[in-house]
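> How does the following fold in three dimensions:
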Amino acid sequence: MDETRGRHSRSDDETRPVDLGPGGLPAREPIATDPDPAVAAALAVVERSIAQMANRVTRPLLDAPSQPYRLRPLAKTGLAMFPVVLDVSRLGEAADRTAAHRALDAYAAAGGNALVVDDAADGASAQLVGTWLASRRRREQTVLAARVGTAGDLTAASLQAAVERLLHRLGTDQLDLLVLAGHDRTTSMEETLTAVAGLFDAQRIGHLAAGDHTPERLIQARVLAGQRGLPRFVAVAPVHSLVARAPFETGVAPVAHAQELAVLPRSPLAGGFLAATVPTRGALRRLRELDPARAERLQPNLTRRGMRIVDAVVRFAGERDVPPAAVALGWLLTRPHIAAPIVSATTVEEVWAATAAAGVHLSRAEVAALDRASAE
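Predicted structure coming up:
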């Protein structure tokens, strides 16, 4: 600061001490008078205006910058979600209560307001979320979603039990969004949707989403809803990322467009591959020693195409000084009908890397380069 001041200082004559008037303002000579009464009156008005301005509390010339993101609507439900949804299903496995709450606090501090729990988990994660929502008094500000039927059982009795179990663990009386993980081949779609209708009537859920449903199942569900007056899906949560594009883009995407479904991509970082935490074969060998199951999941991505995608993601992340995960998620946010990707995170660092995507606005050239790198 001294050097800066020195470069812009004036000569000794110009930097002589300034007399301060009342309030710490520089003393000012009165405005010159004029013998013409009209001019004198005008000068008096100017004098008073200057005095009023000197005593007025000033504000910055520019307002504080707005949030670097905007909440994204979930179809026509009236719900608005942060651009990244936090999947908290693994919180109970990898963190104690304090660490889990710290990760949730980091998400909320970034502006996050949408959480997903899974009934397939042992219940610890849902309980951690419930205690956090209560202690922080954030239930009203949070879009709470739950995934049920992961084990493939979507009978009326199983669905009712799963929802009640989740509500109890979360300490709330309603889920904002119920996600059916897939289609139960032994249970008709009509039975499942009829059970969902009962949950709607009891005000236990607010809206319904599909999970790993095929295009044919989505069409069947819409037809049944129209014919029987049953609940409609408002969203779909398929696997979709830079690595896994074709199944969604050639299958579910056209139906989602036709039915105006919001899309909540799952596994958007391909198990951490697009977070560049394991970008090389050497790193994968080391990972096999620490986490064989995860290494097995990442192995199929170590192809020329996979490495081409990671190279592009890492390059743009470096140019923008953001985590690679933010670029991979930022690409998804440019796609049609994407409401918000669902990201699993258990640490503050993982949360920060994911939520940084909300402030990433990729250029057309960057999007085109990622499109080319990920073309199949």
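> C-alpha only now, for contacts and for neighbours.
Will do.
> biggest helix in this structure, by residue count?
Criterion DSSP state H: the longest helix present in the chain is helix 37-55.
> residues in contact with the spatially most central residue of the chain?
Nearest to the mean C-alpha position of the chain, by Cα atoms, centre = their mean, lies residue 84 at 1.9 Å. Contacts here follow Cα atoms under 8 Å, 6 or more residues apart in numbering; on that basis residue 84 touches 112, 114, 340-343, 354-355, 357-358.
> of the residues you listed, closest to residue 279?
Using Cα to Cα, the shortest approach to residue 279 within the contacts of residue 84 belongs to residue 354, at 17.4 Å.
> Provide the count of other residues in contact range of the closest one.
For residue 354, the neighbour count with other Cα atoms under 10 Å is 30.
> Surely it is within a strand?
No. Checked against DSSP: H, G, I helix; E, B strand; the rest coil, residue 354 lies outside a strand; its state is helix.
> Would you confirm that it contacts residue 329?
Yes. Residue 354 is in contact with residue 329 according to Cα atoms under 8 Å; the separation is 7.4 Å.
> If we go by neighbour counts, what in the longest helix of the chain is buried?
For helix 37-55, the neighbour count (16 or more other Cα atoms under 10 Å) marks 43-44 as buried.
> tell me what the helix or strand following it is packed against?
Using DSSP states H and E, the helix or strand that follows helix 37-55 towards the C-terminus is strand 72-73. Here strand 72-73 touches strand 80-81, going by 3 or more Cα pairs under 8 Å, 6 or more residues apart in numbering; DSSP states H and E.
> I'd like to know which elements the strand it packs on is packed against.
Using 3+ Cα pairs under 8 Å, 6+ apart: strand 80-81 touches strand 72-73.
> what comes into contact with the strand it packs on?
Contacts for strand 72-73 (Cα under 8 Å, 6+ apart): 79-83, 339-340.
> To compare against the first, here's the next sequence to fold:
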Amino acid sequence: MSRIGNSDLDVLPLSLGGNVFGWTADRDTSFAVLDAFHAGGGDFIDTADAYSAWVPGNSGGESETLIGEWLASRRPENVVVATKVSQHPQFQGLSAANVRAAAEASLKRLGVDTIDLYYAHFDDESVPLEETVAAFGDLVKDGLVRYTAVSNYTGPRIREWIGYAQAAGSALPVAVQPHYNLVHRNEVEEGVVPVAEEFGLGLVPYSALASGFLTGKYRSTDATGQSSPRAQGAAKYATAQGLKIIDALEGIGKAHGVSIASTALAWLRAQPTVVAPIASASRVDQVGGLLDSARVDLTADEIGELTRLSEWNPDQG
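Down below sits the predicted model:
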């Protein structure tokens, strides 16, 4: 089990991404994925109020609604649910009034009394940060939220947030959700990890499999004939360096009897301050491989090899 920052939330070191629920996974599939994840020991679910407003016919909140229906139907014990605010079409930004209204709407959709972990989804520089920090602190004080967190914030802005919270005696964030994986490292390792280490924040990285590239499924930069945005996003990583990373992941994974994706997630889990990578599943048969990542321990040499191969080198293309 892993503890999320300075909170009392202990979770299996893998978070199930809810972005696909109501998008590439319908209600029955979403329930089946959640059932398989929980049956396999998973207890940390990540979503956002905006999921999945980008789908034609959706308006936002579909993922939270499905998770809420699953929670009501199954009544699982000790499940931690994280959600986010700022991107829902009806609740844009991080003004105090919007943060409160969005949290209340998320609580209703999830069917819970308290949100375990509540993220500011994207920084909103149109609102004074002090106002946003106070709004999040009030949610904790009023019992609507247990712990606060930030997503897609730079190191300096996280430090600024913490400064305002400390000055006001308000709730401090316990987690950061950055874009972080084997082929997207520098921004996080140089700017966010040092702040997380200083203040005891836990990283919960999203895009942990690089749009599916780190599953080994996409091995060409030519996305011709690939209609899905996921395939288009993955193809850009299929450089010479990227393919060396995939080959190494495949070899190391075979030594442990796990998949390329499991190995990529295990590397990420081993990085400083990382609590639980986020990975999603649109099919039940994908869940087992994700869960494997939370239990396989790579050797120091294996971690070192992957770290070396994935270091950014502008000459490698």
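> and the residue nearest to the centre of structure 1, what pairs with it in structure 2?
Taking TM-score structural alignment, the alignment pairs residue 84 of structure 1 with residue 14 from structure 2.
> Skipping adjacent residues, who's closest to that match in space?
residue 276 (4.5 Å; Cα to Cα, 6 or more residues apart in numbering).
> What residues does the alignment partner in structure 1 of the one you found make contact with?
By TM-score structural alignment, residue 276 of structure 2 lines up with residue 340 in structure 1. Contact analysis of residue 340 of structure 1 by Cα under 8 Å, 6+ apart lists 72, 81-85, 263-265, 333.
> In PyMOL, how would I select just the buried ones from the residues you listed?
Command for PyMOL that selects the buried part of the contacts of residue 340 of structure 1, burial taken from 16+ other Cα under 10 Å:
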select buried, resi 81+82+83+84+85+263+264+265+333
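> For stretch 50-63 of structure 2, measure first residue to last.
With Cα to Cα, to the nearest Å applied, stretch 50-63 of structure 2 spans 8 Å between its terminal residues.
> ok, back up a step: can you name the two of the contacts of residue 84 of structure 1 that are farthest apart?
Farthest pair in these, by Cα to Cα: 114 and 357, 14.8 Å.
> Now check residue 154 of structure 1 against structure 2: what is it aligned to?
Residue 154 of structure 1 maps onto residue 94 in structure 2, by TM-score structural alignment.
> List the first helix or strand encountered after the helix or strand harbouring residue 133 of structure 2 toward the C-terminus.
Assigned by DSSP H and E, residue 133 of structure 2 belongs to helix 129-141. Downstream of helix 129-141 of structure 2, the first helix or strand assigned by DSSP H and E is strand 145-151.
> Report the aligned residue range of structure 1 for that following strand.
Strand 145-151 of structure 2 maps onto residues 205-211 of structure 1, going by TM-score structural alignment.
> Other residues contacting that stretch?
77, 174-182, 199-200, 218, 231-238.
> Next step: those restricted to strands.
175-180, 233-236 (DSSP state E).
> Can you lay out the residues you listed as JSON lines showing neighbour count?
Formatted as JSON lines, those follow (neighbours: other Cα atoms under 10 Å):
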{"residue": "175", "neighbour count": "20"}
{"residue": "176", "neighbour count": "18"}
{"residue": "177", "neighbour count": "22"}
{"residue": "178", "neighbour count": "26"}
{"residue": "179", "neighbour count": "24"}
{"residue": "180", "neighbour count": "27"}
{"residue": "233", "neighbour count": "24"}
{"residue": "234", "neighbour count": "20"}
{"residue": "235", "neighbour count": "28"}
{"residue": "236", "neighbour count": "26"}
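> Now the two most distant members of the residues you listed.
It's 175 and 236 that sit farthest apart of these, by Cα to Cα, at 16.3 Å.
> circling back: quick one: contacts for the match of residue 154 of structure 1?
Per Cα under 8 Å, 6+ apart, neighbours of residue 94 of structure 2: 85-86, 120, 123-124, 127, 132.
> And for residue 312 of structure 1?
Residue 312 of structure 1 touches 369-370, 373, counting by Cα under 8 Å, 6+ apart.
> Swap in 7 Å and give it another go.
residue 370 (Cα atoms under 7 Å, 6 or more residues apart in numbering).
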